[in-house]
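> structure of the sequence below:
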Amino acid sequence: MASECEIEVSVQDLVVDRKTFEEIDSQTQKKVQTLFLRTDIILEVEGRQIHVNRQMLADHSPVFQGMFESDFKEKHMDNIPLPDKKFEDFEIFLSSFYYNEFQHTITDDTVLVILPLAIEYQVTAVQDRCESFITKKLKQATNHEIERMDIPTLLSYIEYAEKYKLPTILALAVNLCARYDIPVLKEAGVEDRVSEKTWKEILEDRNSLMTTFMRKILQTGNAADVLATFDLITGLVVGNPEDTHGLIRTYENKLVVMLTNYPEQLTVETLVEIIITGECFKLENLLSSAVNLAFMCDSKLMKGSKRYHQISKDTKATIDEKRVVWLQENSYCCYVSLKD
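The predicted structure is shown next:
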C-alpha cells in the first residue's frame, strides 16, 4: 500500500512538473519572439540599413506611428530614408528602447546623443530617463557626491536645456556654472555657447555666491561654508596653477589649526562638512585632522548631522575604530565639546 501511495504522489508530481515546464517554455517562447522580432521595414541612415519591426517603432514613438498609420508616403514604403541622421547615433537611440530585455543604460557618453532623438521622435520614456540622468549628475556635482564636473560638459547641458526647454536642468547647470571663475568660463567659450539671458543669470548667481561667501567669512571666520570656499578657490584663475595650489594649502592649514587648537569654535555640522571637503578635494592633512577630532566627539551628535551620510564608509569606519581604541585607553575620558 505504501508503495502505491508513493507511486500516486510521484505521478502527481510529474503532472505538476509538466505544467511548470510548459509555463516556463511558454515564457521562454515569448521572450524569444520579443528578442527576434520579424523585421518588415528598413531604415536607411548614412547609406546603411537598419532592419526593424514597424509595430515596435510605432508602439514606442508617436512620430513613427504617424508615419505608418496616417496618410504619409512612408505608410507604403519598405525602405525609409532618414536624412541628416548619423548611423551610430541612431543605433544607440534604438538600443535605448527597442528590446525591453536588453535596453542599454544611459551613460555620460550617450545621454546627449539619445536625448535629442528621443525628443524628436517623442519617445517620452527615454526622454524622461535622459533628463533624470542629467538631473542626478548635476545634483551629485552640486552636493560634491561626485568629482567636479568639467566645464565643456556643463555648457553642453546648458545648451541642450535651452534648446529643448528643460528648466530643471537649466537651473541646476547655471547654479553649478556660477561656481567657476569668469575668465575660466570665457576661455571655454561660454558667451558663444549659451544665450545672453543665461549668461546674465550665471553672472548674477556668481555675484550672489561671492557676496554671500564674503559676508559669512567676515561674520563667522575661516570655517564658514568650507565646501563653498574650496569651490571658489579651485574655480579661480590667478595666473599660475601653483598660486591656486598655494591658496588651497593656506586655507587648509588654517582649518587644521582650528581643528587642533580651537575645536570649541566649530559646530558638529561644520566638522562634518570639513570631513566631506577633505574627501572631495583629497586633502589628506585636513581629513586626518578632522577625523582625529571626530572620534573624540559624541557619536550620536556626529551621526545626527544632516550631512553625515555623505561621509564615505571608509572614513566612518576609521572614526569608529579610533573612537573604540580611545575609549578603551581612557577610562575617564570625556567627549570634546563643540559649539552649539
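
> contacts and neighbour counts: CA atoms only from here.
Noted.

> test my guess that Ser61 contacts Val123.
Yes - between Ser61 and Val123 there is a contact at 5.1 Å, judged by C-alpha atoms under 8 Å.

> not counting its neighbours along the chain, what's nearest Leu203?
Ala178 (6.8 Å; C-alpha to C-alpha, 6 or more residues apart in numbering).

> and the one you found, what does it touch?
Each residue near Ala178 by C-alpha atoms under 8 Å, 6 or more residues apart in numbering is listed here: Ile202, Leu203, Asp205, Arg206, Leu209.

> hmm, 7 Å instead?
Ile202, Leu203, Asp205, Arg206 (C-alpha atoms under 7 Å, 6 or more residues apart in numbering).

> can you pull the contacts of the third one?
By C-alpha under 7 Å, 6+ apart, the contact list for Asp205 reads Asn175, Ala178.

> what helix or strand is it located in?
According to DSSP states H and E, Asp205 maps onto helix 196-220.

> in that helix, which residues are buried?
For helix 196-220, burial by neighbour count (16 or more other C-alpha atoms under 10 Å) applies to Thr198, Trp199, Glu201, Ile202, Leu203, Asp205, Arg206, Leu209, Met210, Phe213, Ile217.

> please apply the same query to stretch 111-125.
Val111, Leu112, Val113, Ile114, Leu115, Pro116, Leu117, Ala118, Tyr121, Gln122, Val123, Thr124.

> which among those gets closest to Leu138?
Val111 (13.3 Å; C-alpha to C-alpha).

> the closest one and Val52: what is the separation?
Distance, Val111 to Val52, by C-alpha to C-alpha, to the nearest Å: 22 Å.

> cool, and Ala171?
Ala171 sits at a distance of 38 Å from Val52 (criterion: C-alpha to C-alpha).

> mind giving me the packing neighbours of the helix or strand containing Lys254?
Following DSSP H and E, one finds Lys254 within helix 241-261. Judged by 3 or more C-alpha pairs under 7 Å, 6 or more residues apart in numbering; DSSP states H and E, helix 241-261 is in contact with helix 226-234, helix 284-294.

> any chance of these in a markdown table, with distance to Gly189 and mean neighbour count too?
Formatted as a markdown table, the helices and strands packed on helix 241-261 follow (distance: least, C-alpha to C-alpha, whole Å; neighbours: other C-alpha atoms under 10 Å):
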| stretch | distance to Gly189 | mean neighbour count |
| --- | --- | --- |
| helix 226-234 | 19 | 19 |
| helix 284-294 | 34 | 20 |
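
> one more to put side by side:
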Amino acid sequence: MATGRKRQSQRSGEVHCKTKKTALEDEPQIHFHPTDVILEVEGRDIHVNKQVLAEKSLVFKAMFESDFTEKYKEKIPLPGKKYADFVDFLYTFYYPEREEPITENKVLKIIPLAEEYQILAVKDKCESLLREVCQSTARDIEKRIETSTLVNYTACAAQFNMNSVLPFALRLCAECPPQSLKLAGIDAKVTGDLQRRIAECRNSLLEKELKPYFGEGSRQDFLNIAVLMWDSFNSAEKRQYEDSLVNSCNRQSGPSSSQPSAISLHTLIGYIIAAERFNLENLLTAAIDLASYCSYK
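Below is the predicted model:
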C-alpha cells in the first residue's frame, strides 16, 4: 500500500490543488493549468493563465495587455479580497466546461467580483439567480427569505443595477414588518429613495388588503388620512399627523357631540386599522372611543 502524504488531489476536471510547504502550514495552492502568473490573495497563491483571464475579463485584459506594471509581474497581489471567495469566483468562468454553479450562499460574494473585473456573463448568471429566488418567493406564500438576506439582495440589486431583480426584492421587503427591516440594517444598506419605494409598495399592498372593508366610492376617504405614506414620514411628521387625527376624533366623540358621525364610518375604520398597524396608541384610543358613540348601522 502506498504511504506518505498525498501530493495532489483533484477538485473538479482540470483544476488541481497541490500541497506545498509554506509558512502558511502547508495550505493547498490552487493551480489553474497551464499557468504563467500567480494571483496572491490573503497571502495564498492562485496559479492562473494570463490569456484565459484576459479573454474573460476586460479588467484582466487591460492589466496584462496594456502598459501596466502587472503585465511584467510573476505574482500579482490582490489586497482586500477573500481567498475562498475569489476561488469560488474563478470556478464560475475559468473553465466553462468545468464551471461550478452559482448558489444562493455564494452569489452575494461573487457579484462584487464579477462587477469589479467586468465579467458580464457571471454577473448575468448572478442576476438570473437572484431574480428566480425572489420571483419564486413572491409566488409561493410558504417560501420565505431571511429578512437580513432579503435586505442584502435589495442593496446588491440597487448597487449593481440589477433592474430585473429590484422590483421583486422591493415587493418582498414591503411584505416584511418595518421593524424587522430596521433590525436587518436596511437604514445603513438601502438608500432613502429605495426605502420610500418600499413604503409606497407597502402602502399599495395595504390598500389592496383593506379594500374589502370599504364600500364603493370610499377609497378617497381612506387615502385622505395619509397613513398609506406613513413610513415615508419623519418622527415629527408622524407625531403631528397622529395628533391631528386624535383631535379630529375627540371633537366629535362624547354624549354632548352634536355630530359624532361627521367622520365617515369608512374613514373611522381606517383610523382604527391604521392605529393598530402602526402602534398609534393615542389614535387607537380616540378612534375606538368615537366608534362607541356610533349607531350599530
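
> in the second structure, what range does the helix holding Lys254 of the first structure match?
Alignment note (TM-score structural alignment): helix 241-261 of the first structure is unmatched in the second structure.

> and that helix, how far out from the chain middle?
29 Å (C-alpha atoms, centre = their mean, to the nearest Å).

> counterpart of the residue nearest to Leu203 of the first structure in the second structure?
Here Ala178 of the first structure is matched to Ala174 in the second structure, going by TM-score structural alignment.

> now do Ser10 of the first structure
Aligned by TM-score structural alignment, Ser10 of the first structure pairs with nothing in the second structure.

> give me the neighbour count for Ser10 of the first structure.
For Ser10 of the first structure, the count of nearby residues is 12 (other C-alpha atoms under 10 Å).

> does it count as helix, strand or coil?
Of the three states, Ser10 of the first structure takes helix according to DSSP: H, G, I helix; E, B strand; the rest coil.

> Gly43 of the second structure maps to what in the first structure?
Match for Gly43 of the second structure (TM-score structural alignment): Gly47.

> my bad, Ser57 of the second structure
In the first structure, Ser57 of the second structure lands on Ser61 (TM-score structural alignment).

> show me what contacts its match?
Contact criterion C-alpha under 7 Å, 6+ apart gives Tyr121, Gln122, Val123 as the residues in contact with Ser61 of the first structure.

> same deal with Lys71 of the second structure?
So Lys71 of the second structure contacts Met63, Phe64, Glu65 (C-alpha under 7 Å, 6+ apart).

> try it again with 6 Å
By C-alpha atoms under 6 Å, 6 or more residues apart in numbering, the contact set of Lys71 of the second structure is Phe64.

> so how far is Arg148 of the first structure from Lys85 of the first structure?
Taken as C-alpha to C-alpha, the span from Lys85 of the first structure to Arg148 of the first structure is 32 Å.

> also Arg129 of the first structure?
From Arg129 of the first structure over to Arg148 of the first structure (counting by C-alpha to C-alpha), the distance is 22 Å.

> what's the counterpart of Ser210 of the second structure in the first structure?
No Ser there; residue 210 of the second structure is Leu. Matched by TM-score structural alignment, Leu210 of the second structure corresponds to Met214 in the first structure.

> Ile275 of the first structure versus its match, what's the distance?
Distance, Met214 of the first structure to Ile275 of the first structure, using C-alpha to C-alpha: 22 Å.

> repeat for Leu293 of the first structure
Remark: distance between Leu293 of the first structure and Ile275 of the first structure (C-alpha to C-alpha) = 10 Å.

> how about Pro116 of the first structure?
Distance check for Pro116 of the first structure against Ile275 of the first structure: by C-alpha to C-alpha, it reads 40 Å.

> and if you look at Val256 of the first structure?
Taken as C-alpha to C-alpha, the span from Val256 of the first structure to Ile275 of the first structure is 11 Å.

> more neighbours: the two, which one.
The neighbour comparison of Val256 of the first structure against Ile275 (other C-alpha under 10 Å) goes to Ile275, with 26 against 20.

> show me what the helix or strand hosting the more buried one packs onto, helices and strands only.
In this structure, Ile275 of the first structure sits in helix 268-280 according to DSSP H and E. With contacts defined as 3 or more C-alpha pairs under 6 Å, 6 or more residues apart in numbering; DSSP states H and E, helix 268-280 of the first structure has these neighbours: helix 284-294.

> need the contact list for Ser96 of the first structure.
Here Ser96 of the first structure is in contact with Gln103, His104 (C-alpha under 6 Å, 6+ apart).

> corresponding residue for it in the second structure?
Taking TM-score structural alignment for the superposition, Ser96 of the first structure sits opposite Thr92 in the second structure.

> in TSV: the buried residues of helix 196-220 of the first structure, plus distance to Asp25 of the first structure.
As requested, these are exported to TSV (distance: C-alpha to C-alpha, whole Å):
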residue	distance to Asp25 of the first structure
Thr198	57
Trp199	60
Glu201	60
Ile202	59
Leu203	63
Asp205	60
Arg206	62
Leu209	62
Met210	65
Phe213	65
Ile217	69
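
> can you give me the strands for the stretch 1-150 of the first structure?
With DSSP state E, counting those that start in this stretch as the criterion, the stretch 1-150 of the first structure has strands at 41-45, 48-52, 79-81.

> quick one: which of the ones you listed is nearest Ile92 of the first structure?
Nearest of the strands of the stretch 1-150 of the first structure (C-alpha to C-alpha): strand 48-52, 11.8 Å.

> figure out how far the closest one is from the centre of its chain.
From the chain centre to the centre of strand 48-52 of the first structure is a distance of 33 Å (C-alpha atoms, centre = their mean).

> ok, now stretch 226-233 of the first structure?
21 Å.

> before we move on, what about stretch 111-131 of the second structure?
Taking C-alpha atoms, centre = their mean, one finds the center of stretch 111-131 of the second structure at 15 Å from the center of the full chain.

> in the first structure, point out the residues matching it.
So stretch 111-131 of the second structure sits over residues 115-135 in the first structure, by TM-score structural alignment.

> mind checking the end-to-end distance for the matching stretch?
13 Å.

> give me the angle between the helix holding Asp205 of the first structure and helix 226-234.
Between helix 196-220 of the first structure and helix 226-234, the angle comes out at 120 degrees (axes from the mean of the first three to the mean of the last three C-alpha atoms, to 10 degrees).
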